[in-house]
Every structure is written in C-alpha cells, then in structure tokens.
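In: I would like the atomic coordinates for the input below:
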Amino acid sequence: MSANIATNIRACTLADIESISDWLDTTENNPWSVKAITEVLEKPHYRVLVSHSASAVKGLCLFTLVADECNLLYITVDSQYRQQGIGRQLLNALITQCQQQSISRVFLEVRESNQAAIALYASAGFINNGMRKNYYPAIKTVLVNQLDSQLDSQLDSQLDNENSQRETALLFDLSLIEINKEAN
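Out: Here you go, the predicted structure:
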C-alpha cells in the first residue's frame, strides 16, 4: 500500500454528486449508479460518507442504520486513489459512527473474488458468517461478514494505531517544510 493521502471524511451532499459522477460509473463491478446514490441521500435510514480533499471526492461509503444494526452496502474508491488507505479510512469512519450511536452489529457482503476487500474487513475485525451462492445476478458467491460490539476494544486499538500513523506522517511533512524553509 502506498502512503496514506490527506483526506477528510464527512457526510455526502448533493454538491458532491458531480465529483462522484466523474469516476463512479467507470468503477468495475459497481452495483450503484450516481442516480441511485443521489436518491438515497434523502432516505432516513441511509447514510453516505465521502472521502474528499480540496479538489475532489475520492471515495464513498454507503450504509444503512436500522434499530441497532448497520448494513454496509458499498465502499468504493476512485481507481486513481486506490491502495492509499482511503477505503480503510471510510470503514473506520463507519465503525466510529456506529460506536457513537450504540450500533451493536455491522453486516456486509463481499464478493468471494474480492480479496483486497476481504483482507480489509478481516483486519477490521469482521468475521465470516457464511456465504450466499447465486443470490445476485452475475455474482457467483458473496461472503456474509459481521462485526459485533464485543470487538470495540480491538477497533479502538486499530483506530489509535491509525491516528498515530497520521500524526507521524504530519510531523514528517512539517519537518520537510522546515527543511525547505531553511534551504531557502
């Protein structure tokens, strides 16, 4: 994985749709259209988080919150920004939001062939709960995964580690700025 890039995570707005549409429809195996994402922004149980920088939206996370459960429906990152930690940042933001709202379980389905996503979810503490064969058109098998609230301490540790990595990267960036100032 390349170094993490500086992004912010926040709720998606209608103003983000144009930036998302620049890349979403070209995303491989994309089950969500820009139109569908626009429509769910107005539905009460749906949430869409975006990872953005000053210039553009780089990724999104779509999920539902109903009662004390979350269903992660989709995480995707613009292909030019993949392998930079954005998917992990979005997943961590979703988990944090669930913890803040006392959500006890997070469910997701992932294509059996999507090894990068499977590894990401496993590293966040998701466990495989089974599989669905031939449930979706054009998808042979999906794995059903779950994250339970008893894993909160593991998640807190993972988030602390990520925050520590961000602080180290920021200090390194500040050091480079100081070196450049001294050189000039």
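In: going by C-alpha atoms from here, please, whenever you check contacts or count neighbours.
Out: OK.
In: how far off centre is stretch 12-27?
Out: Distance, stretch centre to chain centre, for stretch 12-27: 15 Å (CA atoms, centre = their mean, to the nearest Å).
In: end-to-end on it?
Out: Stretch 12-27 has an end-to-end distance of 18 Å (CA to CA, to the nearest Å).
In: just give me the longest helix of this protein.
Out: As assigned by DSSP state H, the longest helix anywhere in the chain is helix 152-183.
In: center of this protein - which residue?
Out: Leu90 (2.8 Å; CA atoms, centre = their mean).
In: so who does that one touch?
Out: Ile9, Leu49, Val50, Ser51, Gly59, Leu60, Cys61, Ile75 (CA atoms under 8 Å, 6 or more residues apart in numbering).
In: buried residues in the longest helix of the chain?
Out: Going by neighbour count (16 or more other CA atoms under 10 Å), the buried part of helix 152-183 is Asp152, Leu155, Gln158, Leu159, Glu162, Ala169.
In: hey, where'd the helices end up in this structure?
Out: With DSSP H as the criterion, the chain has helices at 17-21, 34-40, 86-100, 115-123, 152-183.
In: may I see the ones you listed organised as CSV, with distance to Phe107 added?
Out: Listed next are the helices of the chain as CSV, based on distance: least, CA to CA, whole Å:
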stretch, distance to Phe107
helix 17-21, 25
helix 34-40, 19
helix 86-100, 11
helix 115-123, 11
helix 152-183, 15
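In: here's the other one to compare against:
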Amino acid sequence: MQIEIRELREADIRALADIEAQTFSMPWSARSFRILLENPYCFYFVALVDGRIVGGAGYTELCGEANIDNVVVAQSYRAQGIGQALLQALIAHGEARRITAFTLEVRVSNAAAIHMYEKFGFSSEGIRPGFYERPREDAVIMWRRQDII
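Out: Now for the predicted structure:
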C-alpha cells in the first residue's frame, strides 16, 4: 500500500469532514477546516491511498511550539501506518519551521494513539479532567520537546 501525504486543499475538505463525522462524537465540520486553511499559523495534511483521502492531521503554531489539533484515520484504514505517516509529516514540517516542542491531548482510553505518540517521543505530562464530551472523559496531555543547545 502506497501512502501519499500532502497539504490539505479546499477540494479535500468534504472527504476529511466525512471521516471526522464517522470517527468522532464531536467532529470538526467542513466549515472548521475551511477556516483553518485561511489561518497562516495552521498547517494541515491529508493521507491518500490510491488517490482516496483516508485521513488527516494538523497543528497550530504558536510562539515556536505546535499544538497538534487533530489526527484522524478512516476506520477501515487504521493500524496500517497512516497515522504514523501523518504524524511524521507534521513533525518534519514543524521542525523545518524551527518548532522545538509539540503538544496534544488524547483520550485516556485511546491506548493505540497513546502508544503511537510515545513511539514518536511524546510523553505524558498531565491530565485534563473532563476534557472530552460525549462521552465525558479525561485527556492525557502529551509533549514532545527537543533539547536546544
């Protein structure tokens, strides 16, 4: 399977919003993704397999740090390295912009995602109680920091 990662385009938004709606209890809307495209501090990517969008991820840059806002992969394409490819693209893009720290929140019950983030050097640095709704759940706050010499 060949995975292509590229920047999000306007034409990709409907497919990405559909994956969100099928994945999350509180999905981002197509309008939310359109707003991100207009923000010069937001960087979003999509993953394609056989020309079909199967996932997306993005971050918002603030003061030399990146908040990874979203990582989503269509159900039928999970556990095939797509999330890892997206995360790798985000980190490479951020590092090229001299970002030295990445952070994200993830549901405490999402062991697969937590494991993936740990493989990329993220570590837990706290809990946000009740961060998620529908169902209500705490979030693990994870950080990946580079030592600056």
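In: picking up where we left off before, and the residue nearest to the centre of the first structure, what pairs with it in the second structure?
Out: Using TM-score structural alignment, the partner of Leu90 of the first structure in the second structure is Leu86.
In: now swap in Gln80 of the first structure and tell me
Out: Residue correspondence to the second structure (TM-score structural alignment): Gln80 of the first structure is matched to Ser76.
In: next one: Glu182 of the first structure
Out: In the second structure, nothing lines up with Glu182 of the first structure, judged by TM-score structural alignment.
In: which one in the second structure is aligned with Tyr46 of the first structure?
Out: The equivalent of Tyr46 of the first structure in the second structure is Cys42 (alignment by TM-score structural alignment).
In: just checking, that match touches Ala57?
Out: No. With contact defined as CA atoms under 8 Å, Cys42 of the second structure does not reach Ala57; the gap is 10.7 Å.
In: between those two, which one's more packed in?
Out: Ala57 (25 against 18; other CA atoms under 10 Å).
In: where along the second structure do the strands fall?
Out: 3-7, 42-49, 52-62, 65-73, 101-107, 123-132, 137-145 (DSSP state E).
In: average offset between the shortest one and the first structure?
Out: Once the two models are superposed, strand 3-7 of the second structure sits on average 0.9 Å from its counterpart in the first structure (mean CA distance after the TM-score superposition for the first structure).
In: do the fourth one as well
Out: Between strand 65-73 of the second structure and its aligned stretch in the first structure, the superposed structures give an average distance of 0.4 Å (mean CA distance after the TM-score superposition for the first structure).
In: got the buried residues for that strand?
Out: Under 16+ other CA under 10 Å, the buried positions of strand 65-73 of the second structure are Glu65, Ala66, Asn67, Ile68, Asn70, Val71, Val72, Val73.
In: the first one too?
Out: For strand 3-7 of the second structure, burial by neighbour count (16+ other CA under 10 Å) applies to Ile3, Glu4, Ile5.
In: just the last one next, same as before
Out: Judged by neighbour count using 16+ other CA under 10 Å, the buried positions of strand 137-145 of the second structure are Glu137, Asp138, Ala139, Val140, Ile141, Met142, Trp143, Arg144.
In: just the second one next, same as before
Out: Taking 16+ other CA under 10 Å as the neighbour-count basis, strand 42-49 of the second structure is seen to contain the buried residues Cys42, Phe43, Tyr44, Phe45, Val46, Ala47, Leu48.
In: so the third one touches Gly56, yeah?
Out: Same thing as Tyr44 of the second structure. Yes. Between Tyr44 of the second structure and Gly56 there is a contact at 7.2 Å, judged by CA under 8 Å.
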